[in-house]
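# Sequence and predicted structure are below.
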Amino acid sequence: MKKTLILTSALVAVGAAASAQEVNVVSWGGAYTVSQVEAYHKPFTQLTGIKVNSIDADNPATPLKAQVEAGNVSIDLADVELSDAIRLCDEGLLEEIDPAILPPAPDGTPATEDFVDGAIQDCAVASIVWGTVIAYDKTKFPGTPPSTLADFFDLEKYPGKRGLLKAAKRSMEMALLADGVPNDQIYEVLGTDEGVARALAKLDTIKDSVVWWEAGAQPPQLLADGEVVMTNGYNGRFFNAIAAEGKPFEIIWDGQYMDYDLWVIPKGAPNLEAAKQFLAFSTDTQRLADQAKYISYGPARKSSAPLVGLYQDGVTEMGPHMPTSPENLENVIWTNPTFWADHDVELNERFNAWLAG
């Protein structure tokens, strides 16, 4: 607690001097960015006087890479997926982050021991654990509803359009798991030409019924508009549609794809010191727990979990809706960020050629 107070005092001390400062933070938009604004941005500005400018992108890694390579950087922080964080760091496009700037847990446990495995990287610090899951419109299946990943690919038993991410990542792993590849062998199989062909063959079985999506806000909207009866998408987006908007959706956790989102700072960030302050503040124990009031993503710190309580409606317990809830982890695909850092370009070329075929 003492160390946390020291950090808070330090932030307050710079507040007056930083009042004219600002940080430009790029994230994914929609309900997710709202959760960040409420849990991170507003209290950070209140504490330090530093203005946070929130900018949306379909994938924040894309404008970050373009800006650094062009030598014209306006982004101070970006929220990216783990494989992108590793790849951008390897390419020398990110600032290295000293874990010493991260506050300890309230009981004094160092940040390096408090974050879940893999959450602290050389150039990135995770805030959330999230899942890509399947959701369906309950009104479209009044009898026996779908309940497994295999059901997503069963057009005979569950007819109707499917929504699917327009990318190799997540789509190909889902296909292999649905085709019977064990969870712990997915990347071994996907690393072979035969495995890629097997994934695409499984996707072929539903290709003519797929509506492809690219931005995280699209899957709940596709369901709500009746354009699809079932779609994959981010668990927090579906939760928001159910809890905040009253949509008749149900989540299928079977076969969920688990990943991290992390803060990164681009090389040449115009407000580097303020960016580091924001990163440290927004990944402390309380802030990560606070975010869970607004969206059902799991905090990346162990000490945050006991502080996760009710949704902003004051009624809904958030625990069961977290991708990290034990009952939701029975058949999970854990991302292999190194695999995707190495193979993302190659497999997306294969995937796009298949799409065009």
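It's in. Keep in mind it's a predicted model, so treat the numbers as computed, not measured.

# hey, let's count contacts and neighbours off CA atoms from now on
Will do.

# residues near the nearest residue to Asn59 once chain neighbours are set aside, how many?
The shortest distance from Asn59 to any non-neighbouring residue, by Cα to Cα, 6 or more residues apart in numbering, is to Trp28 (6.5 Å). Other residues near Trp28 come to 21 when the count uses other Cα atoms under 10 Å.

# OK, contacts around Trp28?
Trp28 is in contact with Asp56, Ala57, Asp58, Asn59, Pro60, Asp79, Gly216, counting by Cα atoms under 8 Å, 6 or more residues apart in numbering.

# so the first one makes contact with Ala31?
No: in this structure, Asp56 is not within contact of Ala31 by Cα atoms under 8 Å, at 11.4 Å.

# what residues are shared contacts of the two?
What both Asp56 and Ala31 touch, as defined by Cα under 8 Å, 6+ apart, is an empty set.

# this is the comparison structure:
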Amino acid sequence: MSMKKLSILAGGVAAAAISAGAYAQEPVNLTIVSWGGAYTESQVRAYHEPYMEENPNVEIINDDGSANALAGLRAQSQAGNVTWDLVDMLPSDAQLACDEGIILPIDHDEMLAPAPDGTPASEDFLPGSLGECFIPQIVYSTILAYNTDLFPEDAQPDAIEALFDVENYPGRRALQDRPGTNLEWALYADGVAPEDIYDVLATPEGQDRAFAKLDTIKEHIVFWTEGAQAPQLLADEEVVMATGYNGRIFNAAQVEGQPFDIIWDGQIVEWDGWVVPADGDNVDAVMDYLYYATDTQRLADQAKFISYGPARASSAPLVGEHADLGIDMNEHMPTNPDNYYSPIVLDNDFWTDYGDELRERFANWMLQ
């Protein structure tokens, strides 16, 4: 481990985490990896552009590689050529990367800003959201969305059961090409309570039950890989409903004017956040950026551009109107009480333990 990394892990870089611009003002390019689309745009407007304005020596380069972030980090680490400086990653993948030592552990209270009232970061970030190597930004959800033009006004779908009901809601459905969300919803639609889903899915019988439920709609499924595909499939009327990220569907409906609506029933709630690759060339600069980009105001600012809830408790009261549309963003947040009535909170420990075997089984099932 380099001396630079040792100094960070020992808390010896407090100066690099005091305020923006605390490190030496040398020209630096930071390659920041995220998901693309409306989500990356929200980061650019809330974090990147304000930070670069305050730090003109920094140039942020966006890379839309988060869909394959774990594989990318592994490959760069094995090659001894780490070119990514900061990566937006899901918690389950972050835990695997952390266990493998290819991302850096984080001392949250040392490296992250406290809340405005002095509450330490470890107490201000929402319970369960912080990981050993993971800094959350947002609470988002995977939801079921539908094209309102494709159903009669008096027969619009309103529950996850509609996904599996091709008789009353005919048409093709778009599902992401991974087991997560699909297996949970299969059990939920088959009568398993949200709080029991992962206990059932941890058993061979529960897994068989979930795949059997998916079998009932398999001939009606279109699979998508990238987040932008779900709203595009809906807009093109290639499918009548689709799983998707709530922020993408919000953007398509509210910004682009697409006739989409969200079914909040059974929403799969998850964190998304940052990890710092080990052996990167710009770790001090990255930590300075992270201190800025994950403070209370910046996380609240992101909600001006996309309908994801901030991961800090102190940020929630600062959520207001959309920067361009002028609409109240609170009602579009996954955590709004009107939307949060039957959530399924994604169990990252489950997917860390069972993910490899279920991904293999799901991939084989897709090809059958």
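Yes, it's here. Predicted model only: the values in this text are computed from it and were never measured.

# Just give the TM-score of the two.
The TM-score (TM-score structural alignment, normalised by the length of the first structure) is 0.95; 350 aligned residues with a Cα RMSD of 1.4 Å.

# So for Asp56 and Ala31 of the first structure, which sits in the more crowded spot?
Higher neighbour count among Asp56 of the first structure and Ala31: Ala31, with 20 against 14, using other Cα under 10 Å.

# Which of the helices or strands spans the more buried one?
Ala31 of the first structure belongs to helix 30-36 when assigned by DSSP states H and E.

# what range in the second structure matches the top helix by length along the first structure?
The helix that spans the most residues within the first structure, counting by DSSP state H, is helix 337-356. Under TM-score structural alignment, the match for helix 337-356 of the first structure in the second structure covers residues 348-367.

# Can you give me the buried ones in that stretch?
Within stretch 348-367 of the second structure, the residues scored as buried using 16 or more other Cα atoms under 10 Å are Asn348, Trp351, Gly355, Leu358, Arg359, Phe362.

# Check stretch 323-343 of the second structure too.
Neighbour-count burial for stretch 323-343 of the second structure, counted by 16+ other Cα under 10 Å, picks out Met329, Asn330, His332, Met333, Pro334, Thr335, Asn339, Tyr340, Pro343.

# now for those residues, which pair is the farthest apart?
With distances taken as Cα to Cα, the most widely separated pair in those is Met329 and Pro343, at 19.3 Å.

# okay, now Lys218 of the second structure: neighbour count?
17.

# From Val166 of the second structure, how far out is it?
11 Å (Cα to Cα, to the nearest Å).

# next one: Glu41 of the second structure
36 Å.

# of these two, who's got more company?
A count of neighbours by other Cα under 10 Å puts Glu41 above the other of Glu41 of the second structure and Val166, at 18 against 15.

# The more buried one matches what in the first structure?
That one, Glu41 of the second structure, aligns with Val34 by TM-score structural alignment.

# What are the boundaries of the strands in the first structure?
22-27, 51-56, 77-81, 120-121, 124-137, 162-165, 210-213, 230-234, 249-264, 298-299, 333-334 (DSSP state E).

# what's the matching range in the second structure for the longest one?
What it means is strand 249-264 of the first structure. With TM-score structural alignment as the criterion, strand 249-264 of the first structure aligns to 260-275.

# If we ignore the residues flanking it in sequence, what's nearest the counterpart of Leu165 of the first structure in the second structure?
Matched by TM-score structural alignment, Leu165 of the first structure corresponds to Gln176 in the second structure. Distance criterion Cα to Cα, 6+ apart; nearest residue to Gln176 of the second structure, sequence neighbours excluded, is Trp224 at 4.8 Å.

# Find the residue at the geometric middle of the first structure.
By Cα atoms, centre = their mean, the first structure has its centre lying nearest to Asp261, at 4.5 Å.

# surely it meets Ser83?
No: using Cα under 8 Å, Asp261 of the first structure is not in contact with Ser83, being 9.6 Å away.

# Need the residues touching each of the two.
Counting by Cα under 8 Å, 6+ apart, Asp261 of the first structure and Ser83 have no contacts in common.

# what residues does stretch 275-284 of the first structure touch?
11, 23, 39-40, 44, 76-77, 101-105, 125-127, 263, 265, 287-288.

# Mind doing that once more with 6 Å?
Tyr40, Asp76, Leu102, Ser127 (Cα atoms under 6 Å, 6 or more residues apart in numbering).

# of all these, which two lie farthest apart?
For the contacts of stretch 275-284 of the first structure, the maximum inter-member distance is 17.4 Å, found between Asp76 and Leu102 (Cα to Cα).

# Neighbour count for the two, which is higher?
For Asp76 of the first structure versus Leu102, neighbours defined as other Cα under 10 Å are more numerous around Asp76 (26 against 22).

# Quick one: residues contacting that one.
Val23, Asn24, Ile265, Ala269, Ala275 are the contacts of Asp76 of the first structure under Cα under 6 Å, 6+ apart.

# Translate the last one into the numbering of the second structure.
When the structures are aligned by TM-score structural alignment, the residue of the second structure matched to Ala275 of the first structure is Val286.

# ditto for the second one
Across the two structures, Asn24 of the first structure finds its equivalent in Thr31 of the second structure, going by TM-score structural alignment.

# And for Pro104 of the first structure?
In the second structure, Pro104 of the first structure lines up with Pro114, judged by TM-score structural alignment.

# burial measure for the aligned residue in the first structure for Ser129 of the second structure, as a count.
Taking TM-score structural alignment, the alignment pairs Ser129 of the second structure with Ala119 from the first structure. Other residues lying near Ala119 of the first structure total 20 when counted by other Cα under 10 Å.

# Find the nearest non-adjacent residue to Ala119 of the first structure, please.
Spatial nearest neighbour of Ala119 of the first structure, chain neighbours left out: Ala126 (4.9 Å); criterion: Cα to Cα, 6+ apart.

# Now for the one you found: which residues touch it?
Here Ala126 of the first structure is in contact with Ala119, Asp261, Leu262 (criterion: Cα under 6 Å, 6+ apart).

# Also Gln207 of the second structure?
Leu201.

# measure it to Glu321 of the second structure for me?
42 Å.

# Could you do Gly257 of the second structure as well?
Taking Cα to Cα as the measure, Gly257 of the second structure falls 18 Å from Glu321 of the second structure.

# More neighbours: those two, which one.
Neighbour count, other Cα under 10 Å: between Gly257 of the second structure and Glu321, Glu321 has more, with 16 against 10.

# Tell me which residue of the first structure matches up with the more buried one.
Superposed on the first structure with TM-score structural alignment, Glu321 of the second structure falls opposite Leu310.

# now swap in Glu54 of the second structure and tell me
So Glu54 of the second structure corresponds to Leu47, using TM-score structural alignment.

# Neighbours of the nearest residue to that match once chain neighbours are set aside, how many?
Sequence neighbours aside, Val12 is the residue nearest to Leu47 of the first structure in space, at 6.0 Å (criterion: Cα to Cα, 6+ apart). Burial of Val12 of the first structure is recorded as 17 neighbouring residues (other Cα under 10 Å).
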